[in-house]
Structure formats: C-alpha cells, structure tokens
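A.B. asks: below: sequence and its predicted model.
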Amino acid sequence: MSAAHLLLVEDEQHIAAALCFNLRQEGYQVQQVDSGEEALQRLSHETFDLVILDRMLAGELDGLQVCQRIRRIEPQLPILLLTALGEEAQRIAGLAAGADDYLAKPFSLTELLLRIAGMLRRSAWYRPQYNELSRYRFGDAEVNLISGEACRAGQPFQLTDLELRMLKLFISHEGEILSRAFLLKSVWGMAPDTETRTLDNFIVRLRKYFEKKPARPRHFLTVRGRGYRFNPEG
C-alpha cells in the first residue's frame, strides 16, 4: 500500500518543519504550503488523502475560509484543523466550516499522529462511494467532482482530467478574478508569460458544456484585461 499523501497548510516555519519531519518519519508523504491560496491551488491539480490546516494563516484567506472552499471541491477529503484558539466557540466554528477534527495548540505529537491515523482509516471506509456529497450543482448543471461525470439540461457527458481540474479551480475561487497567468500555472504548470491558446480553448469548452448560450456566458465570465471569473449563480 502506498504512503498516504498529506497536505500541511502552516505558515509558522518552525512548526511546519517539525511537523513535516515527524510525519515523514511515520512514513507519510507530506507537502507543505504557507497560505490558503497556495493550498487551494495544489488541491486543484494534485490528489491528497488528508489536509492538516492551520486556523490562523497569513494572506487573504484564513483557515475557516479555506476549509469551506475545500469542502466545495473535495467533499470527502479529511481535514484536521490546528489552532491556538481552543475555546468551545472556535471549535464549533471549525467543525461548522467542514473540518472533520480539531486540535488546539500546543498539542501532543502522539495525539496528532493517532488522530491522523484514525481519520485516514475512517476515510478509506467511505471514499470509494460516489455519494451525493461529491456532486456540485450550478445553473442547470451537475458535476461529480470525483469521477468527472456531468450533465446539463439532462444531457450527460464526461469531463477530462484537465477540464475537471480547471472547473475545480474555478469552484474553489468562486467569484474571484483568476488571471491567465494563475490559470496557466495552476492547471498546466506553464510559465505565466507563455503565449498559448490552450487556456482560451478550455474556456470555450467549459462554456459549451455548461452555458445555455455559450456566446453569452453567465457562469464563466471574461473580465477584460484581467482574466476570468466563475459565477455559479449566473
């Protein structure tokens, strides 16, 4: 069995370094990022088995906001929230945002490892099932964010891996303007200054799939000179 792949979202470098070391000693594969924005970018094009998410993060998104956005694109992905805020109200807020478990700092390394092992074990019981929580709906469309199966106006179709990756990136950044450079780097790993029509072709495909009138889009919007924005409400 391959080692579980963990994403650690922690901006305090001394804590991040210690956690990465100890988790790798336990045999886990670990990737660490400093911000919620970078975490969402990684999740849009890589598969993880569990996310360890700090409640207080530098950047525009805090841990609760990141947790909520992860839940939109990865309904079954286990999330363990770490925080220095141990009050009951804060724990409830974290669980309400979609976290599966909550651990207050300072914490015991042994307890952390036991909780991670337990969450991974439980997630394995349910992950093979594509249930209703895996589905995202907008307009008259519905998408299974795990399998890529989709339908609009009752007509089924299958998204490719790259199409699903781009859609999940838009969903995780709902309402935000995403630059061409950001999309090229996040979906294809291309340099921001790459001259290519690949992105434009994929936008055309998403509009063809999900818009009632692709020539007059209501969901996948062009923001002239800045990039694209996803509006699920239309």
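C.D. replies: Great, that's in hand.
A.B. asks: could you use CA atoms for every contact and neighbour count after this?
C.D. replies: Noted.
A.B. asks: and the contacts of stretch 22-41?
C.D. replies: Residues outside stretch 22-41 that contact it (CA atoms under 8 Å, 6 or more residues apart in numbering) are 3-12, 16, 20, 57-63, 66, 69-70, 113, 169, 172, 186.
A.B. asks: how long is that stretch end to end?
C.D. replies: In stretch 22-41, first residue to last residue: 25 Å (CA to CA, to the nearest Å).
A.B. asks: tell me the buried residues in that stretch?
C.D. replies: 23, 28-30, 32-37, 39-41 (16 or more other CA atoms under 10 Å).
A.B. asks: picking up where we left off before, so which of the contacts of stretch 22-41 are in helices?
C.D. replies: In this view, the contacts of stretch 22-41 that belong to helices under DSSP state H are 16, 20, 63, 66, 69-70, 113, 169, 172.
A.B. asks: just the buried residues of these.
C.D. replies: For the ones in helices among the contacts of stretch 22-41, buried by 16+ other CA under 10 Å: 16, 20, 63, 66, 69-70, 169, 172.
A.B. asks: now Ser123, nearest residue through space, not along the chain?
C.D. replies: Pro78 (6.9 Å; CA to CA, 6 or more residues apart in numbering).
A.B. asks: here's the one I want to compare it with:
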Amino acid sequence: MRIALLEDDEHIANLISLWIEEEGHHCTIFPDGRKMLNALKAGSFDLLLLDWMVPEIDGEGVLLWVRENLNWRIPIVFLTMRDNEEDIVKILGLGADDYITKPIRQKEMLARITALARRANVLDTEKSASAELKYGPYTIHLKTNTVSRNDDAIKLTKKEFELVLFLFRNLGRIVSRGHMLESVWGHSQDINTRTADTHISRIRNKLGLLPENGWRISAIYHHGYRLEQIDGDEAVTH
C-alpha cells in the first residue's frame, strides 16, 4: 500500500514512516501541505495521513482540496494534538475517515490504517486471497493468478496478471505511472514508463477492454491511467 504522510516534525514523521515500512507498505513524507498537494496533482496514493498544523497549507486545507478535486474517495486519517470534541466533529464532517490524537500509539495507528484500507478495497485480506474477484464478465482467480472473461481463460504473463489486478482494484480511479510501476514491478526496479505503457496496450487487447465492450483504459496526460466501466449509451458513441 502506498501511503502519504503530512507531518512537519521530522522525528515523528520518521518514526511513523518506520512503523509503516515495517508493515510492508511504502510511506512518502511531506513536511508541508503545498508539497503534498503538488504530489497529489502528479501522482496517486492509497491512503493519506494528515497532521493538522503544518506550514504553507494545513491539513484541513489538504483535506478540502482532496475531497473537491480527486475523482475517488481516498481514505484520510488525521493525526494531531487537537483533541477537543468540536475539532474532531468538524474534521470528520469535512470528509476525514478517522482521527487519532497524539501521542500516536503504533499498534492502534496500524490497526486503523488496515481497517480503512480493507474497507476501501486497497489491501489484500485473508478472505480475498482465497476468493475470486468479479467485475462484469471478468473473473480474477487469486488462487491461480489467472483471469477469465465469460468463463473463457485469458493467457497472461505474471506481470500482465498483476497489472490487471492492480487496475481492477483501482477501478474508476486515476493512478499514476509511478504508483503502477511501484505496485506491479516494485519500487527498487529500474523500469521505465514505456514498459507500463506497453503492458497496458497488451492487456487492453487481451481482455478486450474497449468502449464497444463497455470498458475503457484512458491515458491521463502527465499523470497515468484510469480503467473505467462505461454505460451503453457512451459505449455506442465510441
């Protein structure tokens, strides 16, 4: 899971990042709200952790921008010293999903992150690891790492399967090329964006993810891709 942390206290930020990395996730630290917003405009994350009082643009400002501008409801957790009831009610009312007061307790924070990610379908769970995921005519068989369309098996390479799974888990959401490369190829791999573009083209053709079939993979300029299901009327016009 790709997590963005807004925290201007370097010691706290590094400690939280360490806890997150030890859980097997990737954490990117932003010391001020403006830097985080610039990153959100160019990239994508699975979950945001926001401190309230930070330089440039505060956590509340970041929250409002995210809810007004991102095309999907990314989970957001506030981590802050402000613990009075009015503040908690306000920030939850503005669209935060959870609120944790400082000092942060490691196990509690990680449990809340896991619960939110599970509800948002951005985290594999024990149940889903042994199940099948269905999206219209497509079935993703997680036990065998295979995909079928109307019960007909589709031959995919290992990376093509992982990319299909990543895109369907993020159905309707814009995902950056960097997010895609990190999730499918691993952030330590020296892979260029042309590799992702080539794999996108292959799975589009193999799965028939085309407007005439009610599906579309759109390239978003300077950002990444979005897989979406389109209605019948829109499909006819393409």
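C.D. replies: Received the coordinates, thanks. It should be emphasised that the depicted structure is a prediction, and the values quoted were computed from it without experimental measurement.
A.B. asks: looks to me like Asn121 of structure 2 is in a helix.
C.D. replies: No. Looking at Asn121 of structure 2 with DSSP: H, G, I helix; E, B strand; the rest coil, it is coil, so not inside a helix.
A.B. asks: I figured it hits Arg169, correct?
C.D. replies: Yes. In this structure, Asn121 of structure 2 is within contact of Arg169 by CA atoms under 8 Å, at 6.9 Å.
A.B. asks: quick one: Asn121 of structure 2 from Trp19 of structure 2, how far?
C.D. replies: 21 Å.
A.B. asks: typo on my end, it should be Ser218 of structure 2
C.D. replies: Ser218 of structure 2 is 35 Å from Trp19 of structure 2, where distance means CA to CA.
A.B. asks: same check, this time on Asn205 of structure 2
C.D. replies: For Asn205 of structure 2 relative to Trp19 of structure 2 (CA to CA), the value is 41 Å.
A.B. asks: equivalent analysis for Glu162 of structure 2, please.
C.D. replies: Distance of Glu162 of structure 2 to Trp19 of structure 2, given as CA to CA: 26 Å.
A.B. asks: also Leu64 of structure 2?
C.D. replies: 27 Å.
A.B. asks: same check, this time on Val184 of structure 2
C.D. replies: 23 Å.
A.B. asks: now the helices: where do they sit in structure 1?
C.D. replies: So, for structure 1 - with DSSP H - the helices run 13-25, 36-45, 63-73, 88-96, 109-126, 161-172, 180-183, 198-210.
A.B. asks: what's the closest of the buried residues of stretch 22-41 of structure 1 to Phe107 of structure 1?
C.D. replies: Leu23 (14.5 Å; CA to CA).
A.B. asks: so what's Ala42 of structure 2 closest to, chain neighbours aside?
C.D. replies: Spatial nearest neighbour of Ala42 of structure 2, excluding adjacent residues (CA to CA, 6+ apart): His223 at 5.6 Å.
A.B. asks: cool, Ala99 of structure 1 as well?
C.D. replies: Nearest to Ala99 of structure 1 is Ile79, by CA to CA, 6+ apart, at 5.1 Å.
A.B. asks: for Leu167 of structure 1, same thing?
C.D. replies: Leu206 (8.0 Å).
A.B. asks: which residues does the one you found contact?
C.D. replies: Going by CA under 8 Å, 6+ apart, the list of residues near Leu206 of structure 1 reads 163, 167, 220.
A.B. asks: mind checking what it lines up with in structure 2?
C.D. replies: Alignment note (TM-score structural alignment): Leu206 of structure 1 has no counterpart in structure 2.
A.B. asks: quick check: buried residues in stretch 153-163 of structure 2?
C.D. replies: So stretch 153-163 of structure 2, judged by 16+ other CA under 10 Å, has buried residues 156, 160-163.
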